[in-house]
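> okay, structure incoming, though there's no sequence with it:
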């Protein structure tokens, strides 16, 4: 049963609200001022806080600010006996869910509580889904996993635009959500515009208004994050204007972008605007492919089973070896699909080799050792060349080859 903390300095208000709220299925608790309310909130978590503004010694606006600082996801409905526009504006700016002016009608209160309860449920569900995905990517004790976790935390604290890169299936949107959750903007809006999913005719309207200023969608991310997923799919003719937009949003909205393609290579090929690239690429976070951290697969699998309330608590030796030998072209997304399929047919508490899809045993598409080593060598050469900022002589000195 959901709970509501009612904060008002008049006990008659407590009694009136209790008589209305309890019959519709909520547990109620009471406080007569902001300080008492904060103490109760420290001791117990409430789904909704319903508070008056005009109280002493701590008024409702101060209480609201303190609650949102402690829990940015808290749902707070403000009440006031005075129709004060400044108070209402300040309350909403501080993160109040709704503002009611006394005396309000019972159906107004019920409507506000119903919407607040629905929002609370939505936040819990989305938060659980996001945390489940994110914790899967961060599971494991490999040096790759530890290093990525540290780099993610550092990137979250920077105010500058962030570029998240990684192969298809590395769940860059989940990483962007985790960066937001670890940032100083946690609790503020997280707005997504996916350039790959949006229709090409709709995309300009998602980014700009008719005069080229930030669109309503972009402005809705005020004080929070604007996540531009698959920025490599932004049409070339919009890229310069987007770069200007990102520059103008500095300090008001943090822009986070993602790409599965090498943007620097696209710049060299003339397919991506260099000004936009340099504006977003100074702070970059690369998500490691699953093939680069296969030692973490057992830990990721166990985390997946636990988060999905599945009865499995181990991978059999053969199953673990098979999964760690597979190349995982679909990365973490493919791994989750394989685990879901194995859970459908598995018995007992251990996933065995026979429970895994046949594709994990198919090695016909694997490259020869020579081809594989050549591919890795070329990747390393390109990485060195980038680190040397295109200076082929310097790169050749590191690689031990002729320039």
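Thanks, I have it. Only a predicted model underlies this, so the values are computations on that prediction, with no experimental measurement involved.

> going by C-alpha atoms from here, please, whenever you check contacts or count neighbours.
Will do.

> so residue 256 touches residue 227, yeah?
Yes. Residue 256 is within contact range of residue 227, at 4.8 Å (criterion: C-alpha atoms under 8 Å).

> report the set of residues contacting both of the two.
Common neighbours of residue 256 and residue 227 are listed as residue 176 (criterion: C-alpha atoms under 8 Å, 6 or more residues apart in numbering).

> A further structure is provided below for comparison with the first:
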């Protein structure tokens, strides 16, 4: 059986040794390259992908040990078999420490050499396969929960993901709508393509069309070059329209046309561009109610709502809260050693089930991060959970005062928004980028609102 084709670099300052090894290896079906010294070998590695190197230890100029060290410092991970006419235990140990695969004395025994070459290439191939498998694993958190509603959602994803059917995901803020969308993409035949997100609520109405469909150079003031929109970026993959209930009427009409024709026209352009996109949409609004009020197109609703998935709030699946909490703490500890060893008491897990999570999973995650950082003796206890409720009570009191003191709705809305933004900025130590990302608005909007409400550190 012929060996798998592989590139082998033979590095030795003796031409007769290079010729001999090249002849043997080429007879076995390998592609063989030669280098007469260390500098030449390192240059060859830059020019050609190598699968294996046979490297002499004693050479003029840069010796084999220096070459091996340089390879590892430059993250060249192919196996290296060291060859030496001055073999001794010390050299073999040193070469092994530097990452050599094997150590063979000159003149090399033919059978021993070929076995070592095959073993080295087998290990190389196995490492490649493992790396490929790891790269294909989705970096998406699991959907945690054993409640009936979550099991039903998982089953629906399993059935629907392999198809091209459009899915409308509904649920309150923080329930995990984006996570469901990501799992649909990851389990679909489009997973090798991109999943492109658009937050329809975070983009100003006048910019949303350009964001979705792109624009041509000169289409409007400031359009100094052509821009590719989200539909084209997602070609061959998935487009996730988050908070679609906040989309303007004009944008709804254009999205409907794009879904009907599987084509878009860039702003300022006239040419139809075909796109192969699977659309997933999400909203925290009741779209049927929005349709009755004239805020959402019924024909678009039926286009996007082929498969409905509703994610219940935490108050309707309290039995999932302990598992969510433990998993969240586990993920935090994997990212930051500060959380390593932190655990919940059983009483704390029971208390989490009774807490009112108006922000759902997102609020739960933030609370666990806070409690994990502040936990004494690496234990999150019932009292720590109770303090969450006390903290909320203080905030609720302030809100109650605002309701009593302010007469007009717009004035109350602005006062509440100002207080919310200020509190979130304090929570993220006045890091505007992190705050904007956490509350899901654009950073430019954050600056605009801070200026509007005169918010300063």
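Cool, got the structure. Because the structure is a prediction, the values reported are computed rather than measured.

> TM-score of the superposition?
Once superposed, the chains reach a TM-score of 0.60 (TM-score structural alignment, normalised by the length of the first structure), with 276 aligned residues with a C-alpha RMSD of 3.5 Å.

> all strands for the stretch 251-400 of the second structure, in order.
263-264, 273-274, 278-283, 307-310, 343-344, 379-380 (DSSP state E, counting those that start in this stretch).

> in JSON lines, list those strands along with distance to residue 367 of the second structure and mean neighbour count.
Shown next, in JSON lines, are the strands of the stretch 251-400 of the second structure (distance: least, C-alpha to C-alpha, whole Å; neighbours: other C-alpha atoms under 10 Å):
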{"stretch": "strand 263-264", "distance to residue 367 of the second structure": "43", "mean neighbour count": "22"}
{"stretch": "strand 273-274", "distance to residue 367 of the second structure": "45", "mean neighbour count": "15"}
{"stretch": "strand 278-283", "distance to residue 367 of the second structure": "24", "mean neighbour count": "24"}
{"stretch": "strand 307-310", "distance to residue 367 of the second structure": "24", "mean neighbour count": "17"}
{"stretch": "strand 343-344", "distance to residue 367 of the second structure": "13", "mean neighbour count": "20"}
{"stretch": "strand 379-380", "distance to residue 367 of the second structure": "11", "mean neighbour count": "20"}
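
> any chance of JSON lines for those strands, columns distance to residue 404 of the second structure?
Converted to JSON lines, the strands of the stretch 251-400 of the second structure look like this (distance: least, C-alpha to C-alpha, whole Å):
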{"stretch": "strand 263-264", "distance to residue 404 of the second structure": "50"}
{"stretch": "strand 273-274", "distance to residue 404 of the second structure": "55"}
{"stretch": "strand 278-283", "distance to residue 404 of the second structure": "32"}
{"stretch": "strand 307-310", "distance to residue 404 of the second structure": "36"}
{"stretch": "strand 343-344", "distance to residue 404 of the second structure": "39"}
{"stretch": "strand 379-380", "distance to residue 404 of the second structure": "37"}
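
> right, so of those, which gets closest to residue 75 of the second structure?
With C-alpha to C-alpha as the measure, strand 343-344 is the member of these nearest residue 75 of the second structure (37.9 Å).

> the closest one vs the first structure, average distance?
Strand 343-344 of the second structure, aligned to the first structure and superposed, deviates on average by 3.7 Å (mean C-alpha distance after the TM-score superposition for the first structure).

> nearest to residue 56 of the second structure, out of the strands of the stretch 251-400 of the second structure?
Checking these against residue 56 of the second structure by C-alpha to C-alpha gives strand 343-344 as the closest, at 53.8 Å.

> returning to that earlier point: nearest to residue 97 of the second structure, of the strands of the stretch 251-400 of the second structure?
Closest to residue 97 of the second structure of the strands of the stretch 251-400 of the second structure is strand 343-344 (C-alpha to C-alpha; 38.8 Å).
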